[in-house]
Structures are given as C-alpha cells and as structure tokens.
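Peer 1: predicted model, plus sequence, below.
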Amino acid sequence: MAVTGSERSRLRLVVVQALVFSLFATLFVRLYYLQVVGGEDYQAMAADQSVRDIVVQPQRGLIVDDQGRPLVANRTSWVISVDRNVLDKLTERQRTELVRRVSVVVEEEPADIEARLVTCGHEGSVRGTCWNGSPYQPVPVARDVPKEVALRVLEQPEDYPGVLAEQESVRAYPRPFGVNLAHVLGYLSPITEEEYDAAVAADDQSVNGASSVGRAGVEKQYDEWLRGLPGYRRVAVDSMGRVLGDDSVVEATPGDTLVTSIDARVQGVLERQLAERIRIQRQTVDPVTGRRYAADAGAAVVLEAKTGRVVAMASQPTYDPDVWVGGITTKELDHLYSEAAGTPLLSRATQGQFAPGSTWKPFMTAGALQNGYGTDTVLPCSSGFQVGNRVFKNYESGAYGNIGFAKALEVSCNTFFYRIGYNFWQKFGSDVDDVEARDPLVEEAKKFGFGSRTGIDIPGEAPGRIADRKWKRAYFESQKDYYCDLASKPQTPDTSDFVYKFAREFCIEGFAYRAGDAVNFAIGQGDTIVTPLQLARAYAALANGGTLWTPTIGKAIVSPEGEVLRRIQPRKAGSVEVPKQYLSYIDAALQGVTRQGTMAWKMGGFPLDDVTVRAKTGSAEVYGKQSTGWVASYTEDYVVVMMISQGGTGSGSTGDAVRKIWETLYGIEGEQVRPAKAAIPGTVQPRTLPTFTEDGAIVPPRPAGSAKGEDR
C-alpha cells in the first residue's frame, strides 16, 4: 500500500520532534549535572580563577647593642611588582608595551624587567636575577622606588594592568653615634634556588621563594631567629589582575630581636680613631722608603677580658651597609670585591691575616720561661745576630747590652729573642729533615690559640697560620712543581733576579726548616700570620689568668613580645697552662712598656696608677711592602688591639688611637678618671639586658657599676 505525501510529512515531523526532545533532554541532564551534581566543584574552580595567594613577608628582627640602641631596624619601602597571570593574557604587542611603560617609570631597561620575570630554572633564566618564588605571586621588578613612582602606578591602573605598587619592610641602619659596623652586621640577599629547594625538602616554612636571607655577619649567624615566619593573603582579583579585596589573611610572625655585646658609643670611637689614623699615616713620610705610608688597611678590636665578648670591632676599608638594601648593582658588587678599592667586603679583624711582629713576644716569653729559661735570665741585646751568612738586625740596629725578659719586652729587643729561637732550634731541631722535631715556641703559640679559628659567632673567620716544620713541608710539596719548572727554564725579562734565584733555592731545599725560620718565628716574622681577633683573644688570656674564651657578639634572643628566648653565655675554649708566676712576670713587663718602654711616648699624662694599661707594640716587616704597625693592650677589664697594614711602627701608627679608646672606656679627661664619663655606664657592661616592653619598645638598663668583674 502506497504512502501518501501527507503521511511522509507527519513521519518527518515526528523524527524531528524526537530529535529535538533528545537534544533538550541531553542539555537538561548536562545542566543538572553541572549545576546540581558538580556545582560545588565548578564554583570552587571559578573562585580559584579570581583569587590569588600572596606571600606576606615577615618583618625581620631587630639587632641592638648592649644598651638596647638599634643597630639594624626596619623601614617601609615601595616595591613595584608584575602579575604574570595578567601578563600572559596580553598580546605580544600589549605585553611589550606594558613592560616598556614599567621600565620607564622605574628607570630600568626593558630587558632587565623581562629577566626578572623569568622563573629560575626555566629557559633564559639568569642566576641571581630570575624569579625564585611562587608562579602565582606577583614578581617584584623594582624595589625601594620613590613614593611618587608608586602613586603613579596606583593612580593609573588602566595604563598598568597587572602591575602592583605595595609597601614592604626592608633593612634600615639608624647608626647610633655614627657607627658603620658593616662587617659585623652583615647583609641580606635573595634566597637561591638551591637554598629554597633544600628548605622545601626540609619542610622549613620560615622561608619562601621571595625571602631574603643573611649572607654575612650576625645577619647570617642568627638568620634562623631573625627571619620570622611569612604570612599569606588571599585576594580577589578581576580579569585584569586588579585587587578587589581580601579573601582571607594569615598574619606574618615578626622575627626575634638579637641583643649584641657591641656598645655603639665605643664602636663609634673605635671606627673614627682607626679611620683617622689611616688618614694621618697616608700623609706621613716613611723614613725607610722615603715615600708616604700606603696605610692600605687596618683593624681594631675591643674585647671583655673576662668573658671574650666583643665590645667593638672595626675594619678598614669598609662600605655602606645600605648598599645591599633593595638589591645591589653589578658595579657596586664589583667595587666591594675590587683589589684596587682595597676589597672593602673583607673584614680585616676576622679575615685579614698579618705577621704579628713584636706583639708575638709575650707568648714566646711564656714558652721560654717554661722550657729552661728563668726570670733571672740575662742575654745580650746586640745590634745584630748572625745566623749562617746572614745578620738578623735589631730595630734601627739598636743595642741595650745584657738584659732580661722584662727589659727585652719593654724595648722590644729582637736579638734577645733571636737567641732564644736559635737555641731551641739547635737543641731540638737542627736536623732540617725532621718534621717531628720539638719546638717549645711553636707549642706555646698553639696553646694560646694561634693557627686555628677562635669560633666567633660570625661566619667566614680565617684560621691564621703557624709556619712550623709541618707547614713548611706541606707548602713545599704543594709548590715544588711550579718553582722547579720555573728554575729549569732560562730566565726571561719578565722574571726578576730575586724570583729566579728564589725558585732555584726553593726547588732544591724549600722543605728545610732552618735556623733562619726559627729566629724569625721567635719575633713574629716570616710566614706566621694571625688575625687581629686571634691576637686580642690571646692577650685576653694574659689579662684574665690563662682562660681562652670563644669571642661572642650575640648576647640574647628576645621575642617580639619581650620574652627572653635564649641567653648566649660566654664559652670557654680552653685554658693556657702557664704558671701564675710567669703570667704575673709578663704582666709586670707589659706595664713597663707603657711606662718607660716603646709605648711610653704615647702615654704621657695618662693616669696609669688608676687605670693600669699593659701593652706591646709591634712593627712587622713584609717583603716588598712597608711595615705593619700593631699595638696590643689590656687592663683587667678590656683588651684593645689595633693594627694598620703598611702604616709604620706600632706606637707611631696606632698609639694615639689606642690611648683615645682607653680614655673613652674609662671616662678619662686629662689626668683624671671620671667614671660617670665612661662610655658604658658602670665602666663595664651590665649583667642585665635591656628591657623590652610588650609593644616592642626598648628600655635601656640602669647603670650597674656593681657588675664590674662578674661573668656576664
């Protein structure tokens, strides 16, 4: 039976109706699934697309001196950041234009801005410049910008989509009494990729990819306490990355405060005196060379004799610690490492290594008195002392006849100590091949801590060097190939006669510890080197009866609420086993140095009967350079050591400065001691800490004269 046209039309309509119904049914089911079954999930996903997690960096803890004066504080700084999520939505042309606008407003090159936007580890990333933080965190491209720049960005958001201007906390240096203290305080720089990965692996939540961490000084040593804990802020943003409001906030926890043993008033005087003496010596003609002293570097240290606490420490040349705030330029960094500028980043007090010269002699005296010599020993102080075919001379070829140890220390007689060093070499070590030969003077130097680090609580300390037989043999083994190769070739115009001759001699017998090495060691010359801090600690042992303290700068850790979390107690590193009668004898001899010896001409009118200063001067000769001048001095309370490289004689270069520091410590005016004028109330540091209130304010401690002499 044939189907009519009308029936075919109705059939098509039914099919279409069925198809439309199935489409609507499918759409309804899908809408039901999206809105009812999966509605919460999709709502959360939509919310996530409009919310950003921003790390809130904590305010770093303060660093204060013994009286509570801030040495390092914080200030607010404007930072310009770019949200890469917004940047990625722009066309290439729009992105280029936005980066150009940002570069103009912050006065940077567009390429530099682009380099900071690249995630570390990705293609094109530059170490030290790339972004090491969260991919969802706005990337800082300019720090410490002027307020007007930040306001320009804030007031013209349509011209700077995805660009934020916010305030952050950065380091500030109040400089009480004008102190610099750069080498003690240290500096901060952004966390490296390796450090961040290690922190993540260790589940250390105190740092994040945008953190700055301590790199030197107490900033590095106590970084764990100072850094605090970051907070987190979830903010709602629109499609252009503009912040609409806070979604939730987890407050950052500020870092703890570090109380140090540094006294800002003493530190200020120490720094000014060191800088002034270097300036004066550079204008003074060296009678030996006929030219002005180079006075290229210097250092000074003040220690508490009974605890080893560092009261003040300075190094020249130095630098402005503000140079690290907001990021350091390549030019500035090159200057800090520049030898032409004197390598300002190097702390001469803890990292500088110099021949100690005659400041070495008290320790040689202690060694001699315990090994066959006596306080009644008398030896010639002749103008020269011959060893083999060489005459080792006294300073300016002076001669004082037959004298004892006390007089030898007073007048700093070299030939007296040459004889002692030579005698021990003949007695114990004339066999130059015997690296195990005994040397009482070397043994004594090691007892006083020379040749090893003091353990001070700032990183990067140098160990110094005791140039004994084992060291000389090891040095020969490490250098013989170079010098033997040089000696085997014909001399060239580039090689001086001295270098060529030295290479030949070194190749043949550079391992030999000869009599000349022994006599040089006895007066602090030759290859033996010390740091100013090592020398200060050893003199503290003379002052306190033989205890070697580990020098410390940190005194206590205090929470932002004022709770003392940790007291950093002085630590004994060991004892110097020298009989008391010998220490007393050396002490009396060093008193003679300031009264009638080599330091006396700088101490005229000083009230030595009230403040008994012991001292030893030193002038260390360095081949090809001018002498390094030293003064090491102490009382029962403090040790003061100062040195100037290529500065001339010890008392001539630093004597006036050392005297001024003693006057500051004890409040001396003219010939009168006025305790009320002392730099530190009570003359010595109090046992108590500054008082911290709950709002973070600091109340200095009361004067505590009764604390004198107690362990603090």
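Peer 2: Now that the structure is in, tell me what you want to look at.
Peer 1: switch to C-alpha atoms for all contacts and neighbour counts from now on
Peer 2: Fine.
Peer 1: the residue lying closest to G554 once chain neighbours are set aside and Q273: what is the separation?
Peer 2: Excluding its sequence neighbours, the residue lying closest to G554 (CA to CA, 6 or more residues apart in numbering) is T260, at 4.4 Å. From T260 across to Q273, the span is 22 Å (CA to CA, to the nearest Å).
Peer 1: the two: who's more crowded?
Peer 2: Relative neighbour count places T260 above the other of T260 and Q273, with 26 against 21, counting by other CA atoms under 10 Å.
Peer 1: what sits against the more buried one?
Peer 2: The neighbourhood of T260, defined by CA atoms under 8 Å, 6 or more residues apart in numbering, consists of I63, V64, D65, D66, I553, G554, K555, A556.
Peer 1: nearest to R10, of these?
Peer 2: I63 (91.8 Å; CA to CA).
Peer 1: how about that closest one, what does it touch?
Peer 2: For I63, the contacting residues are P70, L71, V72, A73, T257, L258, V259, T260, by CA under 8 Å, 6+ apart.
Peer 1: would you format those as JSON lines with distance to L226 included?
Peer 2: Converted to JSON lines, the contacts of I63 look like this (distance: CA to CA, whole Å):
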{"residue": "P70", "distance to L226": "14"}
{"residue": "L71", "distance to L226": "14"}
{"residue": "V72", "distance to L226": "11"}
{"residue": "A73", "distance to L226": "11"}
{"residue": "T257", "distance to L226": "7"}
{"residue": "L258", "distance to L226": "7"}
{"residue": "V259", "distance to L226": "11"}
{"residue": "T260", "distance to L226": "13"}
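Peer 1: take the one below as the second:
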Amino acid sequence: MNERSGLRLVVLQVLVLSLIATLGGRLWFLQVHSGEAYEAAATSNRVRDIVTPATRGLVVDVSGRPLARNRTALVVSVSRTELLRQSDGGKSLLTRLAEVLDVDYADLKARTTVCGQPGAVRNVCWNGSPYQPIPVADGADDDMMDAVQQILERREDFPGVTAEQQSVRDYAGGGVGANAAHVLGYLGPVTEDEVAQAQADGRPLQSSDLVGRAGIEKEYDAYLRGTPGVRRLSVDSQGGVTGTISETDATPGDYVVTHLDAAVQKATEDALAAAVKGARTTGDPNKGGQKFKADSASAVVMDVRTGGVVAMASYPTYRPNIWVGGISQDEYEGITGAAGNYKILNRATQGEYAPGSIFKAVSTAAAVDAGFSVHRSYNCPGTYNVGNHLKKNYESAAYGVISFERAIEVSCDTNWYYFADTVWNRLGGYEQRSDAKDPFVQAAKGYGLGEATGIDLPAEAGGRIPGREWKQAYWKATKAAACVRAKKGYPEVEDRARAAFLLQLAKENCTDGWRYGPGDEANFAIGQGDVLVTPLQMARVYAAVANGGTLWVPQVAKSVMRPDGTVVKQFAPKSAGKLPVSKDTLSFLQRALTKVSVTGTGAGVFRGWPLDQVPMASKTGTAEVFGKQSTSWFASYAPADKPQYAIVMMVTQGGTGSGTSGPQVRKIYEKLLGVSGSTVRPATALQPGAAPPKGLPRITEDGRVLPPASAARKAAAKPKTPARTPRSTASAGTG
C-alpha cells in the first residue's frame, strides 16, 4: 500500500466514524433527550377528546324570574369539511339548504365562512373550529320541524347537514315581556386569541364555545359559562374507538341574580316608548310647530339606598334573541348602523348629553361654595348680560326678587348666570390660570361627574366636565381644522343663518378659542355648552341627594348562586364617596326639589298625585342643543320623605322635561308604588312594600327558582292592605 492509498483509507475511516457518531447522537437525542415528547405526541394520536358543553347559568331578576335562560331547540348544522369536498365548494348544497330553511343564500354563505378568510363578514362569520359542524338555524316551531323533516328524508341532497336537539340561549323577559337587551347583552363565538389566553390562564375554553359579548353576559361570563365535560377516548390507527380512558362531567354555570325587577323593567320600557311616541306627535314651538324627532331616549330606576339598578332602558332597542343561532348581515347592520340609529348603543351608560337644568342640583353646591347663601333672595330677571351677550331664561320668564328655593322651583337660569359671571370675574376673567380652582368644576367632579360610575356593565362612558384645562387641550387639538373652516366657511350647510354662526365660531376658535370666557362659565352652571353626562350619572346624583349624600357605585348584579342554591358571591353596596356639600345645603336641596313637584316646573306632572301620602322630589330639564331640538330631562326620587327610588328619563330632541319625560316618569312611579289617580293601593305595587326584596331567590331540588321568602310573604299579605285615600289635594303650579 502506497502512502496515498493509506491516506485515503484514513479519511474514509474518519468519515465512517463521523457518520456512526452522528447517527448515534441522533438516536440518543430521539430516544433519550426527546423521548418523552415523542411519546406524548404518539399518545395524542391514539387519544381523542370529546367535549360536552356546560349548561350556561341563568340570569334572573331580584325575584327569581328568568331574564336569560336556556331552551331546547332543533339546531341545523353544516359540516364545513363536507362543503369543501363538493365540486362547487358547497354552493349548490347551501342553495338547496337556504330554500328549505327559507333564508337567503348569502346569509348561509356568510355564516359558514370562517372568520379571517376572504369574504368573511364581521360578527356573522364562523369564529369556531373549521372542523366542527357550524350551526346555521334553530327553532321549535312548525316551519322548523317541516324543514328538518325534509332534510332527514333527502339525506342524499344534504350531505354533511345535521339536525339535533341542542340547548340554546333564550332571553325570556322575566315572563312579563321585559326586553332589557342592553343590560343583558348577548353571546358570540370565541376567538382564537381568547382560547389561547384562556389556556395561558389555566381556564377551560374551547374553540366551539360561546362567550358573553356585552352586558351581564360579558361582565359575568366566567360565572355563567361553567366548565365543559371531557371524555377521553383511545383510538386505533384507523380512528376506531377502542375504549374510554377518562371521563369528566360538565359543571353547569352559576346563576347571576340581579337587582333588576322584570315588571319594573317592562314598565320603564313601556313608559320610554310612550315618551318618544308622545313627543313625535307634539309640535316644537321653537321650530314653527315642527314635530319633535325624539330620536333616542333612556331611563334609569335606581335603589337610592344601595345603588342597585332596578331598571334600565334604552331607545331605540332591538330583540335580544336576534343573536341566538347566528345573526344575519342585514340584522347586524340594522342594529349597529346609522340607518337603525345605532340600536346596539346603551344610551343610559354610553350616551353623553347636555343635562340642562337638572344639573342645578350640582351647581347649587358650587354657588354655596362660592359664597352665595341658599337662605338669601336673588333677582330673577328675564335676561342677563354675559360677556356682551344677552342670555335669556327659558321662555324669557321673569320672576323678580325670589328666594334661592324658588329659583330652583321655577328653574330660573338668570340666577345661575349671575352666580357664574361673578365667579368668573373673581377668578381673574380672561387672565385666570388654566388650573384655577373653579367651584363649578370642583362641585361637578365631587358629584362623580366626568368619569365612569363603575357600574358592572362594559364600555361605560364617563361624560365630560369642561374646565379651563380641557378648553386649552381641545383648542390645540382642533385649531388647525377651525382655521381651515375660518377661510373656507360652510358652503354645504343650507341654513344660511347656521352657516354664518358656524363661520363666526370657527374664526373665534382659530384665533383665541383657548380662552375660557364668561359664556363658558354661564353655560356650565346650567348644564349646557360643553358639559356632557350620562343618564346613569344623573340618576346616581339624585340618588345621592335623596339618601343623604352617599354616591353608590351602581350595581346590576346582586349575587351569584350555584344551581343548587349555594351562594357563591354577594355584591355588597359599595360607596364611591360623599357629595361635597354640607348638611344644610343638602337639606335645602331636598326641600327645594320637593317643592318643584308642588308649586314648581314639575307641578303639572304631579297634578292629582297624592302628595300628602307619597311626596315627590323632582327637577325638570330642557337642554338646548345648537342645530337640534331640545333634549327633555326629568330627574326625581320618591317618596321624598323616605326615599327609596330615583328615576331619571331623557329624550333627545324631545322637547321640555315637564312635557315629555315627566308624565312618563310619573307612569313608572304609579306602577312601582301602587298609585292609581289620587289613591295609593299598596296591593298593586310592583314591588311589595314599595321596596326591593332584601333576600335572595330560592332554588328548589327540581331546579325551580322561587321568589325570596320575604317577598313571597309580602306578596301573600298584599290583598289585606286597604287603599289609602288622600287627606288633601296639593296645589299645582306651572308645568
């Protein structure tokens, strides 16, 4: 062997040894280092998990009446895998199915399209696993039964289409027809991100699950959803089941007991709809008799002693069951778009509006802080000059020198213009600092305005308290646009007077829009201008005035219970602080608001009411909005001597508070307190004893939900209570 051949042999040996070492190392890596992982992967190929959904918990009212429950229905589902196997991608199959179900082909196509794929329609597309049958229709009526019968008889025409009994959500309205769509919310398919987050948090969530998307359904989803059952099956290489490895039963979801009263909710919804209807048949004297548009409205009924929300209604509304079984594109656009006036918006918690004169319960405290005594009298002229601009009382009424109490009764704007103008000058006029301690701003914030109340409903708005710092920040953000408009004008606005006003406003905002002028202060004092609040915020304000000054965190849920009746969690009333007012000022406000219902702007609302037995505290509000008709407000609490409930109603472009909202608030009180004409009939009150039940609903062994024991006893005793007739009839003032 020569030297070259030996070298080649050595190289070959090294190469062979390297290959052996590499193979040995790889074998060690697979069998030793990664053996457990591969073993687990192999095991998973031999195991299949069958998930049994948990029964979703009920949402019930304070007496145990079901607001959201479950019902059994025939559910038609389509296998997406089978659709893709069709030569035409499933078009002919969906066309036949749409004809049988009497729905549009486009809707079926949208529902069976996986979210994220081309053509997917948001909130309509399928957001679950693409390997799971997709539900496309459900029901229990004769039409549904006929459709299912056709599908079952013509299986060859409907491959991959199944029909079976399943549990679906049902918004039952408490058995009295309550809607409560905005409070209850709805369910929607879970997203991949939510499944991943749930797994990271150690929470069971499957891609086929439905989760809460709004309202109580979203806020308390973790309680309501329950825990799904899992059956682990061993399978062979062909996918055949060879046995059961383990099985865990599903745990049903918990029940959420609310402060809502289904009967009061229905009465509130009916009153709100009546207020809108009534406004639309009434002529606006400021618009040449044009009928009020009354395009949106809301009402809140609150327990002043706990902050519990007894009823909450928003207009326009929609059927909550529209989401059950999937929503069509037309239906979705109908409740979320401008054409339907954004029906999905909860005006009580998400709508922000100028409050008008009901804000005087707040600015009264500010006036006292500024040194104006509630025990003095002040001049109430028909007009007041603010910054060289003549501002009027509503309808230009002049009352002369009157007491502070009378100023609240008749809602004298010029009194507050005087207070505001004096405060503005004391703070330095146009030279005042942006951080000046304005008593009107301080009082509003002390009343909890300008921030969310903390109610247990998602997406709450906080309103706006526009002080000097806000004015500067807003000017910086809008200066460029204002300067463009100052040059361009508003040629697209047909109303030339309005176009001229907008042009002048743009010129001012372009040059010195940052300055906080006397007009800003005057508007603030009467709840106009840039001040924005939600109806829920104002209900809490009047509840605090009624109960002695405590600002409660509004609460919809009262407790969480297991289906066997065990209490999981109780939500005790939670204070958010005290009103920044003295006892003397608070007592004054309570007296003045009670007088409003007797000889003030609310007297027409309560004409014929048994005020000697059930005194009422109220305040009307008519907020003027540039370019629109007035917003109607009515804020109240009752009984004024022993407050239990606060009710606030608002109707945008609805006219006056005393003419539109007030009469319908009275209707709610009539049913709530059992008042018929001038007679009090406790036996007819919606809540026995004219107070919400203190106990919790009872759950029987067979699953029935019964009223609290205390409420049941009161209800049984109601017929024994005689009607009370009034001892006298109170005088009525102007409406």
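Peer 2: Ah, there it is. As the structure is a computational prediction, the values presented were derived from the model and not from experiment.
Peer 1: got a TM-score for the pair?
Peer 2: Once superposed, the chains reach a TM-score of 0.86 (TM-score structural alignment, normalised by the length of the first structure), with 662 aligned residues with a CA RMSD of 3.3 Å.
Peer 1: quick check: E694 of the first structure is in a strand.
Peer 2: No. Counting by DSSP: H, G, I helix; E, B strand; the rest coil, E694 of the first structure is not part of a strand but coil.
Peer 1: what is the burial count for the residue mapped onto it from the second structure?
Peer 2: Here E694 of the first structure is matched to E701 in the second structure, going by TM-score structural alignment. Using other CA under 10 Å, E701 of the second structure has 10 other residues around it.
Peer 1: E701 of the second structure touches P563, doesn't it?
Peer 2: No. At 9.3 Å, E701 of the second structure does not count as touching P563 under the criterion of CA atoms under 8 Å.
Peer 1: mean per-residue distance, the lengthiest strand in the first structure versus the second structure.
Peer 2: Using DSSP state E to define each element, the first structure has its longest strand at strand 70-82. Strand 70-82 of the first structure, aligned to the second structure and superposed, deviates on average by 1.9 Å (mean CA distance after the TM-score superposition for the first structure).
Peer 1: can you report how many residues neighbour whatever residue of the first structure lines up with R666 of the second structure?
Peer 2: When the first structure is aligned by TM-score structural alignment, R666 of the second structure is paired with R659. By the criterion of other CA under 10 Å, R659 of the first structure has 18 neighbours.
Peer 1: kindly report the same for the one 10 residues further on.
Peer 2: Residues lying near E669 of the first structure (other CA under 10 Å) number 13.
Peer 1: same check, this time on D193 of the second structure
Peer 2: Neighbours of D193 of the second structure using other CA under 10 Å come to 10.
Peer 1: cool, K393 of the first structure as well?
Peer 2: Look at K393 of the first structure: counted by other CA under 10 Å, it has 18 neighbours.
Peer 1: next one: E431 of the second structure
Peer 2: The local packing of E431 of the second structure (other CA under 10 Å) involves 11 other residues.
Peer 1: so how far is G517 of the second structure from it?
Peer 2: 10 Å.
Peer 1: now swap in D584 of the second structure and tell me
Peer 2: When distance is defined by CA to CA, D584 of the second structure is 31 Å away from G517 of the second structure.
Peer 1: who has more neighbours out of the two?
Peer 2: Taking neighbours as other CA under 10 Å, D584 of the second structure and G517 compare with G517 leading, 19 against 9.
Peer 1: which non-adjacent residue is nearest that one?
Peer 2: Using CA to CA, 6+ apart and skipping the chain neighbours, the partner closest in space to G517 of the second structure is Y430 (6.4 Å).
Peer 1: give me the neighbour count for the equivalent of the one you found over in the first structure.
Peer 2: Structural alignment (TM-score structural alignment) places Y430 of the second structure against D431 in the first structure. Using other CA under 10 Å, D431 of the first structure has 13 neighbouring residues.
Peer 1: same check on I699 of the second structure?
Peer 2: Number of residues near I699 of the second structure (other CA under 10 Å) recorded here: 19.
Peer 1: now do the one 4 residues further on
Peer 2: Burial measure for G703 of the second structure: 11 neighbouring residues, criterion other CA under 10 Å.
Peer 1: check T454 of the first structure too.
Peer 2: By other CA under 10 Å, 24 other residues sit near T454 of the first structure.
Peer 1: that one and G217 of the first structure, how far apart?
Peer 2: 15 Å.
Peer 1: chain neighbours aside, what residue packs nearest to the spatially most central residue of the first structure?
Peer 2: Nearest to the geometric centre of the first structure sits G217, at 3.4 Å (CA atoms, centre = their mean). Distance criterion CA to CA, 6+ apart; nearest residue to G217 of the first structure, sequence neighbours excluded, is G186 at 3.9 Å.
Peer 1: on that earlier part again, reformat the contacts of T260 of the first structure as TSV; add secondary structure and distance to L379 of the first structure.
Peer 2: Output for the contacts of T260 of the first structure, formatted as TSV (DSSP: H, G, I helix; E, B strand; the rest coil; distance: CA to CA, whole Å):
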residue	secondary structure	distance to L379 of the first structure
I63	strand	53
V64	strand	52
D65	coil	49
D66	coil	48
I553	coil	43
G554	strand	46
K555	strand	47
A556	strand	51
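Peer 1: checking the residues you listed against the second structure: which ones persist?
Peer 2: Retained in the second structure by both residues aligned by TM-score structural alignment, their matches' CA atoms under 8 Å are the following of the contacts of T260 of the first structure: I63, V64, D65, D66, I553, G554, K555, A556.
Peer 1: between those, which is nearest A632 of the first structure?
Peer 2: Among these, I553 lies closest to A632 of the first structure (CA to CA), at 20.3 Å.
Peer 1: quick check: the farthest pair among the contacts of I63 of the first structure?
Peer 2: Top of the distance list for these (CA to CA): A73 and T260, 13.7 Å.
Peer 1: picking up where we left off before, which of the contacts of I63 of the first structure show up in the second structure as well?
Peer 2: Where the second structure agrees (both residues aligned by TM-score structural alignment, their matches' CA under 8 Å), these reduce to P70, L71, V72, A73, T257, L258, V259, T260.
Peer 1: distance check, Q167 of the first structure against N389 of the first structure.
Peer 2: 73 Å.
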